[in-house]
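A.B. asks: starting from these lines, generate the structure:
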Amino acid sequence: MLATLGFAVNFWAWALLSPLGPLFQDELRLSSLQQALLLAVPVIVGSLGRIPVGALTDRFGGRVMFPLVSAATIVPVLFVGLFGHGSLAALLCGGFFLGIGGTAFAVGVPVVNAWFPPRQRGLALGVFGVGMGGTAISALTTVPLVKAVDLTAPFLITAAVLAAYAVLAAVLLRDAPGRPRITTSVLRRLTGALRLPITWQASALYALAFGGYVAFSVYLPTYLRTAYTLSQADAANRMAGFVVLAVLARPLGGWLSDRLHPTRVLGGTLAVVVVAAAVQAFTPDLVPVGTIAFLTMATALGAASGAVFALVALVTPIEQVGAVTGVVGAAGGLGGFLPPLLMGAFYGSLQDYGPGLALLAVSAGVATLFTTFFSHRATATA
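C.D. replies: As a prediction, the model looks like this:
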């Protein structure tokens, strides 16, 4: 519960810029590519930061790292809310350090993983993954707070919640009694993680599954506003619906992985993404076809994300889970960095988002074929 709460609070902070993307675009007169870059910067920093944070969690544990990451995220939240929203340069600087909140994922996975036996880790990590619903909190509250109060309100509230959680985690959070005590250097643990085949296999799959979720949670308001001329509030609410469904599907993916096998769950869910993305590439009417396509993708991407870490928990030595999680989590975040830039570039040059969604369908198709092949080997060895 504490790890999931910490994940949610930090992801709430990590996603603060996304609902305000259209507002910043209008006020600062940003191009499509500039807006996409603004939304993507926190994603790439939060992703790459997971690599050292995961290795540090192996060594120091979540009791130290969760309060530390939460407290550090307060600084960029206050900077953006109070000073950093007047120019693109200031927003990019604030967004860069806002990425710290995204590293909380690499803290929580090894913490939760160590508390559960292998047969229960898929569901446990899936439940922890519900914390990614922090992005939905941001989507549902940020724009209404700005309209009701002012632009600083959501940032001040988020900073206060982060501070409260940092204190709560420092007082109450405990690491599992049997957690291995790691004394080797961060560099050596990262090198060891990179030598494991599962690190690369899971990274590729997570880059697509969670990367797709991150990309849509960041860029969907802009997409819906541009492609379907929705209002800023309506687009943000629909993005929140996408996020909530993906969040609820993540424990389902973990639960199914405990009972079937993670690679079988991945093969099925990624095949669903192929179909839904291909349909949406033609920009059908939003009601009902577009809505069904996006909600189907949300469910499939959420379940696939849960299945990836069920696979990691199944085959990774427990003393390396943090380091592997950092690398795989980074790949997932980086998977969410490129699509918004591509979508912005495609629309800027072609006035059409279709090629970006078609590329998602092709990528998911390749991943489905890989998972189908990989499942035979993984089932035999796990």
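
A.B. asks: contacts and neighbour counts: CA atoms only from here.
C.D. replies: Noted.

A.B. asks: in stretch 74-84, what counts as buried?
C.D. replies: If you call a residue buried by 16 or more other CA atoms under 10 Å, then stretch 74-84 has these buried ones: 74, 76, 77, 78, 79, 80, 81, 84.

A.B. asks: give the contact list for the third one.
C.D. replies: Counting by CA atoms under 8 Å, 6 or more residues apart in numbering, residue 77 touches 13, 94, 98, 155, 156, 158, 159.

A.B. asks: closest to residue 117 out of those?
C.D. replies: Nearest to residue 117 among those is residue 13, at 31.5 Å by CA to CA.

A.B. asks: any idea what that closest one is structurally, helix, strand or coil?
C.D. replies: helix (DSSP: H, G, I helix; E, B strand; the rest coil).

A.B. asks: most neighbours out of the contacts of residue 77, which is it?
C.D. replies: Each of the contacts of residue 77 was scored by neighbours using other CA atoms under 10 Å; the highest score is residue 98's, at 32 neighbours.

A.B. asks: helix or strand next in line after whatever helix or strand residue 144 lives in, which one?
C.D. replies: Here residue 144 sits within helix 134-148, counting by DSSP states H and E. The helix or strand immediately downstream of helix 134-148 is helix 153-172, counting by DSSP H and E.

A.B. asks: one more, so I can put them side by side:
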Amino acid sequence: MAFLYFDIAFMVWNLLGPLAPIFAAELHLNPAQKGFVVAIPTLAGAVLRLVNGFLADRIGQKRTGVISQVIVIGGLLGAWGIGIHTMAGLLAVGLVLGFAGASFAVALPLAGRWYGPHHQGKAMGIAGMGNSGTVLAALFAPLLAREFGWNNVLALATIPAALVLVAFIAFAKDSPNQPEKQPLGKYIAAYFSMLGQADAWWFILFYGVTFGGFVGLASSLPSWYTTELALTPIQAGYATAACVFVGSMVRPIGGALADSIGGIRALSAVYALAAVLLAVISFSPAHFVVMFPLFLCVMTALGAGNGAVFQLVPLRFRHEIGVMTGLVGFGGGLGGFYLASSLGVAKQLTGSMGPGFLVFAALALVALAGLSAVKTRWRTTWGAALVGVQV
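C.D. replies: Modelled structure (predicted):
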């Protein structure tokens, strides 16, 4: 149920990316405006993950998931009923979709708290494979927009969301291994306490690159394919869906690999590969036979990295997993917002998205350097206390 809830929530969260080529043309948005609109749900989801992290610990993951899903369904139906005819309306929809993006802080603790340290990578990877919901948005949103109009897609998306909500209410169950409930003041203090630990900032950076790169590309690729290669929105949706599907499916593989060889080794390989691929993308000619394999490979690397990060987080912060899921998810959302918006700005200023890819490649190298700086300390301190577990 954690996977299913996360999957449909991600589908809804990423609706604006596949629809961007259509509504941008209709509303006459420039590349920077289009990139900003596409990035807003990611930013809103990042902030709301902090809220959902508190609620998941306070009232339980199931109740928090139900509340968020009801808000999303109601918001989409309201937007559809009113009709979206301006950029301001799109930004409002993006803020509502942020509640779907905040599902991250519900689904991962819902799954992770049922399992011990030796299976965190696999459990969190399977739940996190809900990233694949982005595939559904990329595949079906442009098709439905062509048949019924892009405004009506907002209402159509509530149908699977409502069905999953019913199943979630019926079948989801919180683990008995819940943290002690704390008042809001203590919870906020816990966030500040985590922010006082250097390791928390490292994890925010690490996930900001892996998940931020993944979701930023998932939101931006439909626009890239339509503007750089002149594909139709439907063709761009198919190409994006293929990249996102592979990146989503390898998330549990990344978690399992981290369980086997250690999250540090797995992440080091991910950052090195992602940096190289993004740099190559920034300089490569805009031809489908060149760019599609490159995007497929970088999404695969980033998807595996998502699983590897969340093999390490619950090992380091076992008793603060709710707070850390919110913080790390916040970092991932910020990374996605930065990438999606910067690609639009790069296109507006230079006529190419290449500089945006190149800067994100540099961020991957920063993450690699940071991981290299902390790995010895991690392995000799908290990692050494985990008998039989690879760090």
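
A.B. asks: quick one: TM-score?
C.D. replies: Comparison of the two superposed chains (TM-score structural alignment, normalised by the length of the first structure) gives a TM-score of 0.95, and 380 aligned residues with a CA RMSD of 1.5 Å.

A.B. asks: buried ones in the helix holding residue 144 of the first structure, by neighbour count?
C.D. replies: By 16+ other CA under 10 Å, the buried positions in helix 134-148 of the first structure come out as 134, 135, 136, 137, 138, 139, 140, 141, 142, 143, 145.

A.B. asks: also stretch 85-105 of the second structure?
C.D. replies: Buried positions in stretch 85-105 of the second structure, judged by neighbour count with 16+ other CA under 10 Å: 87, 90-105.

A.B. asks: do the same with stretch 111-127 of the second structure
C.D. replies: 111-113, 117-127.

A.B. asks: just to check, residue 83 of the second structure is in contact with residue 149?
C.D. replies: No. Counting by CA atoms under 8 Å, residue 83 of the second structure does not reach residue 149; the two are 11.2 Å apart.

A.B. asks: residues contacting residue 92 of the first structure?
C.D. replies: Residue 92 of the first structure neighbours (CA under 8 Å, 6+ apart): 38, 41.

A.B. asks: I'd say residue 14 of the first structure and residue 99 touch.
C.D. replies: Yes. With contacts counted by CA under 8 Å, residue 14 of the first structure reaches residue 99, the gap being 5.9 Å.

A.B. asks: give me the common contacts of these two.
C.D. replies: Counting by CA under 8 Å, 6+ apart, the residues touching both residue 14 of the first structure and residue 99 are 42, 43, 46.

A.B. asks: ok, and the closest non-adjacent residue to the most centrally placed residue in the first structure?
C.D. replies: Centroid-nearest residue in the first structure, with CA atoms, centre = their mean: residue 214, separated by 4.7 Å. Spatial nearest neighbour of residue 214 of the first structure, excluding adjacent residues (CA to CA, 6 or more residues apart in numbering): residue 336 at 4.9 Å.

A.B. asks: quick one: residues contacting the one you found.
C.D. replies: Residue 336 of the first structure neighbours (CA under 8 Å, 6+ apart): 40, 43, 44, 207, 210, 211, 212, 213, 214, 215.

A.B. asks: and it, how close does it get to residue 286 of the first structure?
C.D. replies: Note on residue 336 of the first structure: its distance to residue 286 of the first structure, by CA to CA, to the nearest Å, is 23 Å.

A.B. asks: please apply the same query to residue 112 of the first structure.
C.D. replies: Counting by CA to CA, the gap from residue 112 of the first structure to residue 286 of the first structure is 39 Å.

A.B. asks: by contact count, what packs against the strand or helix carrying residue 291 of the first structure?
C.D. replies: Using DSSP H and E, residue 291 of the first structure sits within helix 291-315. Other helices and strands packing on helix 291-315 of the first structure, by 3 or more CA pairs under 8 Å, 6 or more residues apart in numbering; DSSP states H and E, are helix 121-129, helix 197-228, helix 232-259, helix 262-280, helix 321-335.

A.B. asks: for that helix, buried residues please.
C.D. replies: Across helix 291-315 of the first structure, burial judged by 16+ other CA under 10 Å covers 291, 293-315.

A.B. asks: try stretch 177-184 of the second structure
C.D. replies: Within stretch 177-184 of the second structure, the residues scored as buried using 16+ other CA under 10 Å are residue 178.

A.B. asks: pretty sure residue 153 of the first structure is touching residue 145, no?
C.D. replies: Yes. Using CA under 8 Å, residue 153 of the first structure is in contact with residue 145, at 6.2 Å.
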